[in-house]
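>>> Okay, predicted coordinates and the sequence, questions at the end:
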Amino acid sequence: MSRHVVIVGAGPAGLAAVEHALLAGARVTVLDQAESPGGQYHRRPLEGHPARRGGSEFDRRRRLLAHPRCRWLPGSTVWAFDRVENRLQVLRGQADGSGRQRLTLVPDALILATGAHDRTLPFPGWELPGVYTAGAAQALAKGERVAIGGRVLVAGAGPFLLPVAESLLDAGAEVVAVLEANPLATVRKGWSARPWRLAAHAGKAGELARYAAALARRRVPYRLGRAVIEARGADRVREVVTAKVRADWSIVPGTERTYAVDAVCVGHGFVPQPELAVAAGCVLDAGFVRVDGAQQTTVDGVFAAGEITGIGGAVTAAAEGAVAGCAAAGGKPASALIRARDRALTFAGRLATAHPIGPAWLGWLREDTIVCRCEETTYGEVTRAAGDAACPGSHALKLGTRAGLGPCQGRMCGPAVAELCGGTERHHRPIAQPIRLGELAARTEGEPE
């Protein structure tokens, strides 16, 4: 009998895993919280707004999920994983709706492709209405054709800022500038190292060049070595203060410049979503899930692919997903898949070197700067608690200040709070996603046929 592979996440990594698990003869169940597959990268526009690119990808996705050995379960949230009985607990339905259906799945192999979410560093005023993460801005512009504002500044770190700016322009916004916090020397060091290996990433380099050319045609300035250090406004953001920053992201005095805007889009890369991996008992390295050459985690039968193993973009995620899908189905990944995965991982290394997070960003903060928006915990409160001998360790510090313990459970402020608290550990929670008490008590249906 063929193996049953459950894949959590239908982004580039999850879809590649589906394809190669099916090729290896497995039965596949695919779950995603969204109603449509593709993840953030392959987000499908609204009906009536055809995609400018990626039509063939939509067709491929449809074919995969319609395969007779594939079960597609959209709108599904995996809220717990019982590592003893190898059971996934699933809720189907709108996250904020009632009457969600409870399901239990018992796979032969599990692939976690849960992806990542935006990393946004706090700065004075970042809690104002009109301040958006890069991912949220792109989701609205690309998926809904809605611009976050009429006059928008895009800032942060990493090449993701370029497609976000293009999506905003396509949605009708005026993008006043795109600011990359890392200076030219840092960016050049990452992308120009071992130039003879760049040929392997010609497609990705061409894509970035196309985005840059599109911004240039529309006369959108692209500035290196500048960052947003403050947002101002009473009821919402009305202006932002930017400054030139050094390689460590410390502010160069006297270089401040103010832009009048009605929205600002900030993104400083991505952080993984490893809650289910932690629940499964997988070992993490610097917050990412540790995997071997076949994408298997430290737990037998549990594989991981995509951004939860390292931030490398859609191509890297898909390459990892292909290896994971084949291995999880019981096959031996072909050497071509392994080589493609390894080449993609070198791109991830360049990305990390070219667009790091400078440690001196803490100098942007003031005593009253909110670092945890859910609990309204300020930078001053966190730093005072960190110096209190009665709060030893980051876990005790978080309990004392409530930083990172609000409704979002640290998804917005987690990395920043961890850095301020001097720790990066993640604690296992039996419930990985929010669930109502009534849903917890409801009857659980068996594994779908």
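Perfect, thanks for sending it.

>>> CA atoms for contacts and neighbours, from now on please.
Will do.

>>> For the nearest residue to residue 18 once chain neighbours are set aside, what is the enclosing helix or strand?
Once its chain neighbours are removed from consideration, residue 18 has its nearest residue in residue 325; the separation is 6.2 Å (Cα to Cα, 6 or more residues apart in numbering). Element membership of residue 325 [criterion: DSSP states H and E] is helix 313-328.

>>> try this one next to it:
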Amino acid sequence: MNVVIVGAGPAGLAAAEHALRAGAQVTVLDQAETPGGQYHRMLPEAYAARRPERVHHGRAEFDRRRRVLAHPRCRWWPASTVWAFDRVEKRLHILRGPSDGSGRRRLTLTPDALILATGAHDRTLPFPGWELPGVYTAGAAQALAKGERVAIGGRVLVAGAGPFLLPVAESLLGVGAEVVAVLEANPASTVRKGWSSRPWRLAAHAGKAGELVRYAATLARHRVPYRMGRAVIEARGVDRVREVVTAKIRADWSVVPGTERAYEVDAVCVGHGFSPQPELAVAAGCVLDDGFVRVDAAQQTTVDGVFAAGEITGIGGAVTAAAEGAVAGRAAAGETPDAALLRARDRARAFAERLAAAHPIGPAWRGWLREDTIVCRCEETTYGELTRAAADGSCPGPHALKLGTRAGLGPCQGRICGPAVSELCGGADRHHRPIAQPIRLGELAAPTEGEPE
């Protein structure tokens, strides 16, 4: 059995480990030069770090990469971009080489089974001034801190929703930044309600409590305030961000008038959860549910022989991704996943559901926006332009909306603005493209080398 896995984060590596245990030949591909995904982002080899694992979470998961990728039946393909999927021949079209480099090789793979573990990227809601230099996504700030040991600024505000804000703040403090505050948008009542439901089930996730205690101790040691029910509603500056305005918000994320407060900063990182990256799954013909890839009990998608695991099936964090990957790896290799793997996966999913309930995105966030607030940064499409186009009966549907406003047609192809445009305008289509990843015209015209031995 020849199993190809796209993505070398927690889900992909767990899938590889369990497919190997089931006797499969495994090929793991990732766009990055090193495995681990965002969760286990590595320092560059040039840094010659003596203990690189110190900037990572979960040593056992970190060690998995060495064990899996050194296996004699595993091929590791770094810097590999899957840009298309031939549904008829079940063939992957791949470019090997740095994404910003020239001379990438065109190759193909035709696996017996395919596991998609393509992960997710930051979701950030627009607000006035979010296009200013110095405004980062939470994931970008952490990637620079963990992967380059670089702080995005000297004085940084961390804001948004979800527990991911805590490791981001920890990473920034670890590289010398002053974190002026961590702001969770959801009020304490919302967070408490989400986490306190059926509390006896939390016993299976005791390790998470230890992580929370560590983050709290780190913030306390550095005297970083953690405030709930507050959000960044504006960034100000001319050449770059110089000040951010925060406000108290209600459970629906509407602003409480008169609660605005300004912070002087030279950088701000904002994250409101994550959006899945299902482009390759859509290219393969997989059905989506609310933007996530639909899978069955064995992690198989609606396409025979194509499995999915991790954030593209539902945002749940690294533990959930690895649990799903383990099930997908066994199933893709032709084995029935055992009861223990299924129970671990189901427990992890239950934790993910609790996480979503405790840190939702309130529907009233659009009240932060002004007429001239840029929503699509690539094409500089404003909130006013979007709302007028959505109300115009002469351009019905998401396709006409995109053509009329250019929203989602820039270099990022809607990966940043897509969820916001969809929510603001009632369901914009942002995934259905025959080419799943950017490719140069010269690369598209170049001959394919074929399938390697």
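Now that the structure is in, tell me what you want to look at. What you are looking at is a predicted structure, and each value in this text was computed from that prediction instead of being measured.

>>> TM-score of the superposed pair?
Here the superposed chains carry a TM-score of 0.98, computed using TM-score structural alignment, normalised by the length of the first structure; 447 aligned residues with a Cα RMSD of 1.0 Å.

>>> which part of the second structure lines up with the helix holding residue 325 of the first structure?
Helix 313-328 of the first structure falls opposite residues 317-332 of the second structure when the two are matched by TM-score structural alignment.

>>> same thing with stretch 193-204 of the first structure?
The counterpart of stretch 193-204 of the first structure in the second structure, counting by TM-score structural alignment, spans residues 197-208.

>>> again, but for stretch 111-118 of the first structure
Residues 115-122 of the second structure are where stretch 111-118 of the first structure aligns, with TM-score structural alignment as the criterion.

>>> how about the strands of the stretch 101-250 of the first structure, start to end?
Listed in chain order, the strands of the stretch 101-250 of the first structure (DSSP state E, counting those that start in this stretch) span residues 101-105, 109-112, 116-118, 131-133, 151-157, 174-180, 222-224, 226-232, 239-244.

>>> re earlier: can you pull the contacts of the residue nearest to residue 18 of the first structure?
Residues touching residue 325 of the first structure, when contacts are defined by Cα atoms under 8 Å, 6 or more residues apart in numbering, comprise 16, 17, 18, 19, 20, 21, 111.

>>> could you measure the second one against residue 254 of the first structure, distance?
According to Cα to Cα, to the nearest Å, residue 17 of the first structure and residue 254 of the first structure sit 51 Å apart.

>>> Tell me the buried residues in stretch 386-397 of the first structure?
Across stretch 386-397 of the first structure, burial judged by 16 or more other Cα atoms under 10 Å covers 386, 391, 394, 395, 397.

>>> And for stretch 326-340 of the first structure?
The neighbour-count criterion (16+ other Cα under 10 Å) identifies 326, 327, 328, 329, 330, 331, 333, 337, 338, 340 as the buried residues of stretch 326-340 of the first structure.

>>> what's the answer for stretch 76-95 of the second structure, then?
Of the residues in stretch 76-95 of the second structure, those with enough neighbours to count as buried (16+ other Cα under 10 Å) are 76-85, 90-95.

>>> just stretch 372-388 of the first structure next, same as before
372-382, 385-386.

>>> residue contacts, residue 274 of the second structure?
With contacts defined as Cα under 8 Å, 6+ apart, the neighbours of residue 274 of the second structure are 120, 121, 122, 123, 315.

>>> What's the match for it in the first structure?
Correspondence of residue 274 of the second structure to the first structure, assessed by TM-score structural alignment: residue 270.

>>> Residue 298 of the second structure too?
When the first structure is aligned by TM-score structural alignment, residue 298 of the second structure is paired with residue 294.

>>> now that match, what's its secondary structure?
At residue 294 of the first structure the chain is in coil, as set by DSSP: H, G, I helix; E, B strand; the rest coil.

>>> Would you check that residue 180 of the first structure makes contact with residue 162?
No - counting by Cα atoms under 8 Å, residue 180 of the first structure stays clear of residue 162, with 9.9 Å between them.

>>> neighbour count winner among those two?
Taking residue 180 of the first structure and residue 162 together and counting by other Cα atoms under 10 Å, residue 180 has the greater number of neighbours (26 against 22).
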